[in-house]
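**Q** Dropping a prediction and its sequence here:
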Amino acid sequence: MTKLSLQALNRATLDRQWLLERHDATALEAIEHLAGMQAQAPLAPYVGLWTRLTNFQPAELVKLLEDRQAVRGSLMRATIHLVSSRDFLAFRPLIQPRLDREIYQNITYGRHRLEGLDMDAVLQAGIDRMTESPATAVQLREYLGPLWPDRDPAALAHAVRCLLPTIQIPPRGIWNKGGNPTMTTADLWLNSPVTDKPSAEDLVLRYLAAYGPATVADAQTWSGLTHLTEIFDGLDLRTYTTPDSNRPLYDLPHIPLPPEDTEPPTRFLPEYDNLLLSHADRTRWIDTPTRQRLTLQEVLTKGSILHNGQAKALWKLTKTTKSQATLEIAPFTNLPHNAWQSIESEAHNLLTFTNPEATHTLTRAET
């Protein structure tokens, strides 16, 4: 197996993630190329698309959601993802085992609250309620609770959300709008059931196209699934390794790797960006001192700034009005002057995207 340096692996995955250069593609093409975008922070995908595309504007994603070409629903790792509608129908049956575990092994809504329950009846009741109109979690609880008065209504509603192919409909996830998550099913929203012939092989190939080269453990971390080794073994894949590990990194054989010495641009990632979540081994993005100093949760709950391909700082909008927008930058380590120049330039670009009519201010803070 060819050995890849950590830098070569970093550049390869940045290239797959469309972070070495912005691409002249549509938002739908980007969403499908990335095999979905984490969207538990409802507006994060807008920044994720802006940082990857040349001419992205929020109205493009708004139209995809309102026209039902893209949807937000529970998928990889049992978290909310933005995906194309066709990918939701194809992926959801494959990810269902992870969502089953979310119900039957969950500490809060676990097996002891659902034991002995006629789950088919609960799910049908959930469908009946959402057929009347899309429902929030509270509305599901209010409907299901009286039908099973000896059960926890929150556990019943959570089971409906995870065990049915539920979608969060607009205005949730719409730029400059808000609202509580309101759910319906794929059948009702897309007028189509999920596929009855899901392909785990296709899911792995899509993952490698967007996140490779990667190990089996990496793919399992991204998807939340287990026992993917036999799927990898059945595919025609190229293999690499790294100097400090003999565990094989798999990749699609037809995709060339960029030169190891490619200089990556500074990029701002939104909170929970899948780039930082989709590998079991995150050394390709976050160096050892940073991993020892900060928890992953600290890194993910704010936006991250990539400089020279590594997460070097956090960012967040601290004040946003029609006339004033302030972006705070919190570095992990001392950054040289040229790094600050690049980061501040891209920060102003981000502020122009998020708040085009406001006066922009940058501040620095310690993490």
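**A** Everything's here; your move.
**Q** alpha carbons only for contacts and neighbour counts from here, please
**A** Fine.
**Q** List the contacts of the helix or strand harbouring residue 343.
**A** Assigned by DSSP states H and E, residue 343 belongs to helix 337-354. When contacts are defined by C-alpha atoms under 8 Å, 6 or more residues apart in numbering, helix 337-354 is touched by residues 50, 57, 266-268, 305, 307, 325, 327, 360, 362.
**Q** same thing but 6 Å
**A** Outside helix 337-354, not one residue touches it by C-alpha atoms under 6 Å, 6 or more residues apart in numbering.
**Q** Confirm that residue 264 sits in a strand.
**A** No - assessed with DSSP: H, G, I helix; E, B strand; the rest coil, residue 264 is coil; it does not lie in a strand.
**Q** OK, contacts around residue 165?
**A** 185-186.
**Q** Residue 181 versus that one, what's the distance?
**A** According to C-alpha to C-alpha, to the nearest Å, residue 165 and residue 181 sit 15 Å apart.
**Q** Check it against this one:
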Amino acid sequence: MSGPPLSARALGRATLARQLLLGRDDRSVPDAVAHLLGLNAQEPDLPYLALWSRLERVTITDVTRAIEDGTLVRSTLMRSTQHVMTAEDFTLVRPALAGLLRRVQRNTFGSRTRGIDLGELVRDARELLADGTVLTRPELGRRLAASRPGADPTALGWTVQYLLPVTHPAPSGTWRTRGATPFALPRGALPAEATADDVATLLRRYLAAFGPATVSDMRVWSGISGLREVVAGMRPDLRVLRDERGRELLDLPEAPLPDPDTPAPVRLLPAFDAFLLGHHDRTRVMSDDVRRQVCVGSGVAATVLVDGTVAATWDLVVGDGAATLTVSPFRRLSAAERDEVEAEAHRLLAFTDPGAEHDVRVVG
């Protein structure tokens, strides 16, 4: 191990830099998504908001165009949740997550698909989606159930989502567009499983976007088991650090480690933002007390970063020609912090609802 222990603040500054949150970046939408190794997309607006918080110049049209032309694809990926990722990275990441998604299917729908040949089910689904056919999950489930008397169409549709690499093409996943999830096959063939070299490549990409990190952090972010063997083979090419509790942190040798006192601007992050979910120990991002208020059940609130850590949540209500953004702090904000939060909130409203009347409220 080299150098002094890294404090939570130092780790936070490192991750902020790699997440493009210490200053807005000038790269393109696809390049930013590739660097970040995907964006959470459980709701259609989330990738747009995540990119707005990180890029100097980005419009809703820029993101939508990348989804519509297939540069970005939406699928079930890390932590078995919806993400937007470049089509190129999808071919790397999805096979590495095959084992995780099989476990999710078995734990969630195993009893409801008992007696069904899942290999045959996947082959039939692939045939139904051949030649560019797009079917919603309910439609696909019903067609598969038609030749399987007594089968649960809902369980079949979800099982395919976990076991077959499918994407959810536009207009699904575009700005403020909701509805039944469409299924399509990706444009290129994907390997059924990832090799150890593929997983090592994925972990290096993770460290570039989230490091320094422990093996437990990597596992929590990805959901991939058996990482210690892969990491053992990577060690000669990694920098080994430690935190103040003596835990081993792995990193890329050339990755930035900013001074802990580097100024961190206010940022409004969307719900489920990867900055909050990329580590097992999240104290570099928020205190345990704040985490309990932000991460409730399966939900993760939209948050406000002040001086690099979570200081508030925010909520946006749009209707009747008005857009109201309410910020709820976890602590008293100084006058300067409050001004910066309000200014950033107004900039966000100019992005999301340029034609509406804007109202920003900081409560408490």
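**A** That came through, no problem. Note that the structure is a prediction, hence the values are computed from the model and not measured.
**Q** Pull up the aligned stretch in structure 2 for the helix holding residue 343 of structure 1.
**A** Per TM-score structural alignment, the counterpart of helix 337-354 of structure 1 in structure 2 is residues 335-352.
**Q** again, but for stretch 5-23 of structure 1
**A** The aligned range for stretch 5-23 of structure 1 is 7-25, by TM-score structural alignment.
**Q** got the contact list for the helix or strand hosting residue 305 of structure 1?
**A** Per DSSP H and E, residue 305 of structure 1 falls inside strand 303-307. Contacts to strand 303-307 of structure 1, defined as C-alpha under 6 Å, 6+ apart, come from residues 266-271, 311-315.
**Q** do that again at 8 Å, thanks
**A** 264-272, 311-316, 339, 343.
**Q** same check, this time on stretch 278-298 of structure 1
**A** Stretch 278-298 of structure 1 has contacts (C-alpha under 8 Å, 6+ apart) with 6-7, 9-10, 211, 214, 217-223, 276, 309-312, 332.
**Q** quick one: terminal-to-terminal distance for that stretch?
**A** Note: stretch 278-298 of structure 1 ends 16 Å apart using C-alpha to C-alpha.
**Q** tell me the contacts of residue 271 of structure 2?
**A** 46, 300-303.
**Q** try residue 131 of structure 1
**A** Residue 131 of structure 1 touches 184, 188, counting by C-alpha under 8 Å, 6+ apart.
**Q** Which position in structure 1 pairs with residue 68 of structure 2?
**A** That one, residue 68 of structure 2, aligns with residue 66 by TM-score structural alignment.
**Q** I'd guessed that match sits against residue 170; true?
**A** Yes - the pair residue 66 of structure 1 / residue 170 is scored as a contact, 6.7 Å apart, by C-alpha atoms under 8 Å.
**Q** Who has more neighbours out of these two?
**A** residue 170 (20 against 14; other C-alpha atoms under 10 Å).
**Q** about what we covered before: among the contacts of stretch 278-298 of structure 1, which are located in helices?
**A** 6-7, 9-10, 211, 217-223 (DSSP state H).
**Q** What is the nearest of the residues you listed to residue 242 of structure 1?
**A** residue 6 (7.0 Å; C-alpha to C-alpha).
**Q** burial of the closest one, as a residue count?
**A** Residue 6 of structure 1: 17 neighbours (other C-alpha under 10 Å).
**Q** Against which helices or strands is the lengthiest strand in structure 1 packed?
**A** Ranked by residue count and defined by DSSP state E, the top strand of structure 1 is strand 310-320. Counting contacts by 3 or more C-alpha pairs under 8 Å, 6 or more residues apart in numbering; DSSP states H and E, strand 310-320 of structure 1 packs against strand 303-307, strand 324-331.
**Q** ok, back up a step: and the next helix or strand along the chain from the helix holding residue 343 of structure 1 against structure 2, how far off on average?
**A** Once the chain leaves helix 337-354 of structure 1, the next helix or strand it forms, by DSSP H and E, is strand 359-364. In the superposition against structure 2, strand 359-364 of structure 1 averages 1.5 Å from its aligned positions (mean C-alpha distance after the TM-score superposition for structure 1).
**Q** Show me what counts as buried in stretch 239-257 of structure 2.
**A** 239-243, 248-252, 255-257 (16 or more other C-alpha atoms under 10 Å).
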